[in-house]
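Q: Dropping the sequence and predicted coords here.
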Amino acid sequence: MLSYRPNAHTTNDVVRQAIIPMTAANGSSYAQLVNRGEPKMPQKMVTHNWSNLFRDLLASVIADALEEHTFELVSALLSDEVGINALEQMIQVQGNLEDVYWICAFAVNQHSGICGANPRADVDPVTMLPHPVCSCGTPKFFNSTPPLNQHGESIHCEMNKFDDMMSFLACRDVSFAEVVAVDASLELFSRAWCMAELFEAHRMGMTQILLVRNKDTLLRRQHMLEGLRVQDMKASRQQDVDVILAKIPNKDAFNQRLRSLILDRNVGLLTAWKQADSLQQIEQLSHVLKWARLSTSVEDGLQVWQNWV
């Protein structure tokens, strides 16, 4: 993706301009391509929104691997090649380079879904050229594409199986966890699929790990979450919203449980995050020493300290 700019391109841009063209010849997902068809069982799944910066999605995953609670420093390091190389070496030193994460942009076969159209006329934010449309010819399966199951959902569609995927992986591994990659604007909490995944993970008792840009961003914007309503949430396709809403018979009760899941002062996700962040601040010396150890173990480790402040 020659036009790629870390501070401009979203996950949607990267899927459209890198992942889809890269996998067109195979008509496969990116994960199938790079793993040469060999199944990989993930330890964690990542809930994220495609309008988030792709850099910040990766920063959230790397921050989780480095046992951080914010991704601002990692995001800064991902903005140039020297920082990227330093991070890769640091993850290797940490012993997490082979950890496997399930991310829909990579794991879902985009050629059996969205690749053949650009319905919103999305453009590259740098070149302002429309995202290309793929001509691979792979059959497409959306939510209502026959054959349908007893609930009226497409059997072959990969984009309506997230709850099944989570249940399958959680049953195979009791430690399977959800990483919630929260974008700087907290838009994730307005996305229907993201909230459906968040609630499903909670229902199944999965460990949920919140990654935010920094504490100030969270504290400044958290009031936006107090009026969360699933009826107001969005998805790239209205059909997806309809499917999610159809699965929720009592929407008012769902909204109340969702707000409690996120905002409850005793057990909510934001409370848990703040407690974990506070503990890390209390242990600030060991936190700094960890980064010092990692940065001195790699080439160009000085780059870490240049981005620390």
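A: Now that the structure is in, tell me what you want to look at.
Q: Please make it C-alpha for all contacts and neighbour counts, starting now.
A: Noted.
Q: next one: stretch 162-178 to chain centre, how far?
A: 16 Å (CA atoms, centre = their mean, to the nearest Å).
Q: Mind jotting down where the strands sit in the protein?
A: 44-47, 101-102, 177-181, 207-211 (DSSP state E).
Q: I'd like those strands laid out as TSV, including mean neighbour count and distance to residue 63.
A: Output for the strands of the chain, formatted as TSV (neighbours: other CA atoms under 10 Å; distance: least, CA to CA, whole Å):
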stretch	mean neighbour count	distance to residue 63
strand 44-47	23	12
strand 101-102	20	13
strand 177-181	24	10
strand 207-211	19	8
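Q: Enumerate every residue touching the nearest residue to residue 303 once chain neighbours are set aside.
A: Spatial nearest neighbour of residue 303, chain neighbours left out: residue 83 (6.3 Å); criterion: CA to CA, 6 or more residues apart in numbering. Applying CA atoms under 8 Å, 6 or more residues apart in numbering to residue 83 gives the contacts 76, 77, 300, 303, 304.
Q: before we move on, back to that, could the strands of the chain be laid out in TSV, adding distance to residue 275?
A: Shown next, in TSV, are the strands of the chain (distance: least, CA to CA, whole Å):
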stretch	distance to residue 275
strand 44-47	21
strand 101-102	25
strand 177-181	16
strand 207-211	12
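Q: nearest to residue 270, of the ones you listed?
A: Taking CA to CA, strand 207-211 is the member of the strands of the chain nearest to residue 270, at 7.8 Å.
Q: then this one, side by side with the first:
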Amino acid sequence: MAFILSDCFGIRISHRASNIIRWIAAGLFGTLTLCLVFLNRYFGAISLALFIYFILAFVFRGSSAPLPLSARLVVALVILLSTSVITALPWVVFGGKEACQASRGTYKTPSGQGFEDHWLEVTLRLVFVWVLALQASFVNLGDHPPSAHVRQSIRCITFGWFGKLLNIVTPIVDSCQVPQWTEEGFRPTDAEEVYFTVFGMATHYITDVWFLQLVVDRLVAFQAAYGEKLPCSFVIVWLSRVMIFMAAMQLFSVVSPVVSLTVAMVLTMGVCTLSILHCGAYMVPYNDLLQAHKVEIATCNALSVEMEKESTFAMLVIRKSQIGFLVGCIGMVAAFLTNGLDWFILPRAKTLWMIYVVASNVGSSAITFSFVVLSGVNFKWCNCRSKLQQRPAETGGTSMTRGDLRHYSQKSWSFDATTSRKEVRASDWQKKVADLAMRRISVETLLRFFLQLGSDDAMPHFDPKRSTTNDVVRHVVIPHSRDGSLGRSFAEKFGPQKALTPKMVTHHWSNRFCDLVAAVLADALGLKRWDGVAEHLRSPGGGERLQEQLYANGTLQSQYWICAFCINQHASICGSSMGVLDTVTQTVLPSCDCATMKYLNDQPVQCELNKFDDMMAYLHRQYPKFLQVVAIDFDFMIFSRAWCVAELVQADASRLEQHMMIHSPSILEKNSSRLRSIQVQNLSCRGANL
């Protein structure tokens, strides 16, 4: 999002430079790892596992598109062939079970493990590693929409499989020759097998860390999309960081049995607590969706059918997130406990060791299974990258447009503008675009509208410090723009008679309506921040003083295109509020029973929700001074809305002038880290009105 940083900070971030820095860091890390491998086998193996993790998780962090089909086939083939080679190792290298038993003899380790015990361990590990290999092959072969999160999940599964695969080498060698053990029951640090054992253990715990990171990232992204703080989200984030640190500490559990058991117990209790909090956090939006689902079933119209599909899909995503995390946590807890007890109880018992082998592999299988459930990969064999490249740019040179974002959203709301325009007459489409573009609302009308809020006939419970744009649209905009049994857009009913050069306002409906109005008025006054205007709007007589300032400034009749007023809500969303609650009263927002025909994506020409790109291009052609005003909310949540960012991308690609309206410089500084980390693939693809 270089253009956002350019506007806010005066700098332009180079993606290429960022990649170079990451590769330089990887080179330095690799050099350190190489030195450790020769100096100390134990720490060298740990460093090697960390180095591979660094490459996969951070150097390739920006990768989001699936690999080409040929590359996916090669990766899956390598996984299956490598697993087959390790499986055949006892027969190819050592001559089979009989030869291994003869070579091993009757020697038993200090914990009492003989040939049969090690051979059983090899068999169990091979069974589990084949499970991991099949899961890794599945996710690598499958297709998915561009997503950095999914790519990270796939790499995590493959990384876990690779560690478990190499970890089998040690028990195979132990089964086919006399193993080296100290009298205390530990393997000598200079033994060649240490590389494989320690590397396998390191990848196991790093996979646990990676799993926790991705699950928490998913929850944080979901919270941003939901628009409200989820219960205990702050505690979940910090508890996960503590668990990540403790999981890393298990790599050094050989230091002391007490340390091993303590770390294992802390991890067990922490992960159990984390799983409970995680599921509880998801229950709040799930219950909201469940209520909306019941309302939609009771309401029979085209919009309700589409909304029912959306709510069902969202509830399924939440359930998958809960189940996937619980499955992964159960496996992790089993591995943590048995590992801690195995190091604590000396001399080490072979039964406990076998339980640990099973538990650790069950844990890895559970984590990879949860990733498979959450990844959403499929076998449609469509190359998403080529689709993005083949879709023609409709209004500019941007590589990601609103149409592209919708193309990868839930099926019932997806809309391929290119295909639709081939099926309809271009003149009908352009006529609707021109009709939308001619709607606008003046600053004077917007200010008067705001000042009447709170009156008996205009949302009496309106609270400028809490009520959102969504609340105002449902309570006031929709009812006041209705004429009898039909409805039209608010701008068509109350808009100015004479069309002037408009400004398009990009905002999101979860923002406080007072802040939206303040941002528009601040722009009309030529300001760069809206905090002072918001204070005037909330103070007695402040609205009248603002009107005088706007009149003196000559901008009282300036015109703005704001979707809440310029889109005909009666032709799209008025029939169902999806069970969403009013921010102040906590009651379900009202719905409208008008007879206006609803036009959604199944009727793309008449639909008003799919033409923002074309409308911006049309206004830019008609009015050379047309520009975009970005109403940045106090919490900078606008940058987590895919539709809002799509408008920013489109405006930047069309070389539109952009006015970034912020609350204050201090709030900008507070949220600067969020701007630096914006990635389109991590945005929330919610409805345009949310």
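A: That came in fine, so what should we check first? Predicted model, so just to flag it, every value in this text is computed and none were measured.
Q: Fetch the TM-score of the aligned pair.
A: Put the two chains on top of each other and the TM-score (TM-score structural alignment, normalised by the length of structure 1) is 0.71; 229 aligned residues with a CA RMSD of 1.6 Å.
Q: Pick out the most distant pair among the contacts of residue 83 of structure 1.
A: Greatest spacing in the contacts of residue 83 of structure 1, by CA to CA: 76 and 300 (14.4 Å).
Q: If you count surrounding residues, which of these two has more?
A: Legend: neighbour count by other CA atoms under 10 Å for residue 76 of structure 1 and residue 300, higher for residue 76 (21 against 15).
Q: before we move on, the earlier item: mind checking what the residue nearest to residue 303 of structure 1 lines up with in structure 2?
A: Here residue 83 of structure 1 is matched to residue 542 in structure 2, going by TM-score structural alignment.
Q: Please report the number of neighbouring residues for the alignment partner in structure 2 of residue 141 of structure 1.
A: Counting by TM-score structural alignment, residue 141 of structure 1 lines up with residue 599 in structure 2. Here the number of neighbours of residue 599 of structure 2 (other CA under 10 Å) works out to 19.
Q: next one: residue 286 of structure 1
A: 12.
Q: give the contact list for it.
A: By CA under 8 Å, 6+ apart, no residues touch residue 286 of structure 1.
Q: on that earlier part again, of the strands of structure 1, which approaches residue 25 of structure 1 most closely?
A: strand 101-102 (22.7 Å).
Q: which residue numbers in structure 2 go with the closest one?
A: Going by TM-score structural alignment: strand 101-102 of structure 1 matches residues 560-561.
Q: I figured residue 592 of structure 2 was touching residue 571, is that so?
A: No: in this structure residue 592 of structure 2 lies outside contact range of residue 571 using CA atoms under 8 Å: 10.9 Å.
Q: Who has more neighbours out of those two?
A: Between residue 592 of structure 2 and residue 571, residue 571 has the larger neighbour count (other CA under 10 Å), namely 24 against 20.
Q: What is the burial count for the residue nearest to the more buried one when sequence neighbours are not counted?
A: Once flanking residues are discounted, residue 571 of structure 2 sits nearest to residue 598: 4.4 Å by CA to CA, 6+ apart. Look at residue 598 of structure 2: counted by other CA under 10 Å, it has 19 neighbours.
Q: Could you do residue 187 of structure 1 as well?
A: Residue 187 of structure 1, neighbours per other CA under 10 Å, totals 17.
Q: That one -> structure 2?
A: So, by TM-score structural alignment, residue 187 of structure 1 is matched to residue 637.
Q: repeat for residue 14 of structure 1
A: So, by TM-score structural alignment, residue 14 of structure 1 is matched to residue 472.
Q: next one: residue 202 of structure 1
A: Aligned counterpart of residue 202 of structure 1 in structure 2: residue 652 (TM-score structural alignment).
Q: mind listing what that match touches?
A: Contacts of residue 652 of structure 2 (CA under 8 Å, 6+ apart): 3, 658.
Q: From residue 120 of structure 2, how far off is it?
A: Residue 652 of structure 2 sits 63 Å away from residue 120 of structure 2, going by CA to CA, to the nearest Å.
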